[in-house]
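In: coordinates only, sequence not included:
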């Protein structure tokens, strides 16, 4: 009989193990490992995974899939979707908090709209990206030399939508044109019909009311390629 009892007991033990509910703490640890893998290229990130309701009993699952819940991102307060893909049919969302320490730039003093930012106008700060506006300026080169589209209070973070490239050409300004035709450069002068920043399109009126369109250069000249 022993030859029959032992396999039977083993079979019953295995079935009992499969029927045991999932360990919620083990799921939390798996989710934390998955998030850290996604953030492997962001060493300054911090991860805090919440806990499932202790009353929640999930059926045993041989294989789980981890993803961000729809509409979530790997930053700030977010939700991790855990779904059983083998052995049971369930899915749950697990709360998480993901932080990322970054350097960002704020106004060193109150600045008016239309002000062209210099190095002394920006000040470096450290903070959690999750607590900052999504368009916050993280590189000083994004700010210095740009024109403020609105007034900024002292200590306020610079955001991309606040800034525009400084004008290199003003409407009505006399400008030098370089017209490239067949590999030959022809110089001329005219009057700018619109204000433009470097790289933007500018229309220029020449003598005789001829109007050409070109690209504004940093030095205030215009390149025209017919």
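Out: Noted; the coordinates are in hand. Every value quoted in this text rests on a predicted model; they were computed, and no experiment measured them.
In: okay, CA-based contacts and neighbour counts for the rest of this
Out: Will do.
In: which strand runs longest in this protein?
Out: The longest strand of the chain (DSSP state E) is strand 91-107.
In: that strand: what's the following helix or strand?
Out: Once the chain leaves strand 91-107, the next helix or strand it forms, by DSSP states H and E, is strand 122-128.
In: check which helices and strands the helix or strand just after that following strand is in contact with.
Out: For strand 122-128, the following helix or strand on the C-terminal side (DSSP H and E) is strand 146-148. Helices and strands touching strand 146-148, by 3 or more Cα pairs under 8 Å, 6 or more residues apart in numbering; DSSP states H and E, are strand 163-165.
In: name the helices or strands packed onto the strand it packs on?
Out: Secondary-structure packing of strand 163-165 (3+ Cα pairs under 8 Å, 6+ apart): strand 146-148.
In: what residues sit buried inside the longest strand of the chain?
Out: By 16 or more other Cα atoms under 10 Å, the buried positions in strand 91-107 come out as 93, 94, 95, 96, 97, 98, 99, 100, 104, 105, 106, 107.
In: doesn't residue 68 make contact with the second one?
Out: No. Under the criterion of Cα atoms under 8 Å, residue 94 lies out of contact with residue 68, with a separation of 9.6 Å.
In: overlap in contacts of the two?
Out: Shared contacts of residue 94 and residue 68, defined by Cα atoms under 8 Å, 6 or more residues apart in numbering, comprise 79, 80, 81.
In: which helix or strand contains residue 77?
Out: Secondary structure (DSSP H and E) places residue 77 in strand 76-86.
In: now do that strand: everything it contacts.
Out: Applying Cα under 8 Å, 6+ apart, the contact partners of strand 76-86 are 31, 61-69, 72, 89-99, 130-131.
In: just how off-centre is that strand within its chain?
Out: With Cα atoms, centre = their mean, to the nearest Å as the basis, strand 76-86 stands 22 Å off its chain's centre.
In: again with stretch 115-128
Out: Worked out by Cα atoms, centre = their mean, stretch 115-128 lies 19 Å from the chain centre.
In: buried sites along that stretch?
Out: Neighbour-count burial for stretch 115-128 flags 115, 116, 117, 121, 122, 123, 128 (criterion: 16+ other Cα under 10 Å).
In: try it against this one:
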């Protein structure tokens, strides 16, 4: 019985005792990156830089040369009164993201109800993974999806509001005038995308598709 208790103690030590506690610098970096995330997400940061590259002051001011990436391996500037250091860090973020509830076929119209939320490491997902279920509403699958699969931007497209060959209303609004006419769309386009339209005169114009399927001319 005593041997069993000793074995359990050793197992617990192996699971917990080898994990290093975060340093004050890593705690400060975690707070900095947490402010950039939704409150429901959990952030932890590890410093990868060697000790000689760490800031000399106790409370450096952090900034990022580029804010295009929110997690993964990043470079962060740490400004002290006398010197600025650049740190290499790894930002780990745990949060929710949508995955398919059921098999989805190529060409199938999608809705947020076709997906469920899963909690996991966002920094380990492909860079273009869609995290907001609303982005899946009124989209179309470009490839089959299996249950539990996360969705990247290349796997879907927005639904066409205007299709090639369709007759559309072309609107021209300007200072002191408002003109509309019909034309024929030359390409498919979703809302806010650009579509080329051939007018009855043969002239080809371009405009942005609105939510009603009309085309607002680009000047």
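Out: Everything's here; your move. Computed from a prediction, not measured in an experiment: that's the story for all the values here.
In: that older thread, okay if I get the shared contacts of residue 94 and residue 68 of structure 1 as JSON lines plus distance to residue 18 of structure 1 and neighbour count?
Out: Putting those into JSON lines (distance: Cα to Cα, whole Å; neighbours: other Cα atoms under 10 Å) gives the following:
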{"residue": "79", "distance to residue 18 of structure 1": "28", "neighbour count": "22"}
{"residue": "80", "distance to residue 18 of structure 1": "25", "neighbour count": "25"}
{"residue": "81", "distance to residue 18 of structure 1": "23", "neighbour count": "18"}
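In: would TSV of the residues you listed with distance to residue 220 of structure 1 be doable?
Out: What follows is those, written out as TSV (distance: Cα to Cα, whole Å):
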residue	distance to residue 220 of structure 1
79	51
80	52
81	54
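In: what's residue 103 of structure 2 aligned with over in structure 1?
Out: Per TM-score structural alignment, the equivalent position to residue 103 of structure 2 in structure 1 is residue 110.
In: circling back to that earlier point, between the buried residues of strand 91-107 of structure 1, which is nearest residue 140 of structure 1?
Out: Relative to residue 140 of structure 1, the closest of the buried residues of strand 91-107 of structure 1 is residue 105; by Cα to Cα it sits at 7.0 Å.
In: list the contacts for the closest one?
Out: With contact taken as Cα under 8 Å, 6+ apart, residue 105 of structure 1 is in contact with 122, 123, 124, 125, 136, 137, 138, 139, 140, 157, 158.
In: ok, those in structure 2, which still hold?
Out: Comparing the contacts of residue 105 of structure 1 with structure 2 on both residues aligned by TM-score structural alignment, their matches' Cα atoms under 8 Å, the contacts found in both are 122, 123, 124, 125, 137, 138, 139, 140, 157, 158.
In: select the longest helix from structure 1.
Out: Longest among the helix segments of structure 1 by residue count, using DSSP state H, is helix 2-19.
In: pull out the buried residues from that one.
Out: Of the residues in helix 2-19 of structure 1, none count as buried by neighbour count, 16+ other Cα under 10 Å.
In: for stretch 108-116 of structure 1, same thing?
Out: Within stretch 108-116 of structure 1, the residues scored as buried using 16+ other Cα under 10 Å are 108, 111, 115, 116.
In: with stretch 139-146 of structure 1 instead?
Out: 140, 142, 143, 144, 145, 146.
In: in structure 2, what residues pair with that stretch?
Out: Against structure 2, stretch 139-146 of structure 1 falls on residues 132-139 (TM-score structural alignment).
In: starting at the chain centroid, how far to that stretch?
Out: Worked out by Cα atoms, centre = their mean, stretch 132-139 of structure 2 lies 12 Å from the chain centre.
In: got it, and stretch 130-142 of structure 2?
Out: Distance, stretch centre to chain centre, for stretch 130-142 of structure 2: 12 Å (Cα atoms, centre = their mean).
In: for residue 78 of structure 2, what are its contacts?
Out: 55, 60, 61, 62, 63, 84, 85, 86, 87.
In: of these, select the buried ones using a ChimeraX command.
Out: Listed next is the ChimeraX selection for buried residues among those, using 16+ other Cα under 10 Å:
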select :55,60,61,62,84,85,86,87
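In: which of the contacts of residue 78 of structure 2 sits closest to residue 155 of structure 2?
Out: Comparing the contacts of residue 78 of structure 2 against residue 155 of structure 2 with Cα to Cα places residue 63 closest, at 33.7 Å.
In: SS state for the nearest residue to the closest one once chain neighbours are set aside?
Out: Leaving aside its chain neighbours, residue 63 of structure 2 sits nearest to residue 77 (5.1 Å; criterion: Cα to Cα, 6 or more residues apart in numbering). Counting by DSSP: H, G, I helix; E, B strand; the rest coil, the backbone at residue 77 of structure 2 sits in strand.
In: what about residue 77 of structure 2, how many residues nearby?
Out: Neighbour count for residue 77 of structure 2, taken as other Cα atoms under 10 Å: 17.
In: same thing with residue 177 of structure 2?
Out: Residue 177 of structure 2, neighbours per other Cα under 10 Å, totals 7.
In: so what corresponds to it in structure 1?
Out: With TM-score structural alignment as the criterion, residue 177 of structure 2 lines up with residue 184 in structure 1.
In: export the buried residues of strand 91-107 of structure 1 to TSV and tack on distance to residue 215 of structure 1?
Out: Output for these, formatted as TSV (distance: Cα to Cα, whole Å):
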residue	distance to residue 215 of structure 1
93	52
94	52
95	51
96	49
97	47
98	44
99	42
100	40
104	32
105	31
106	32
107	31
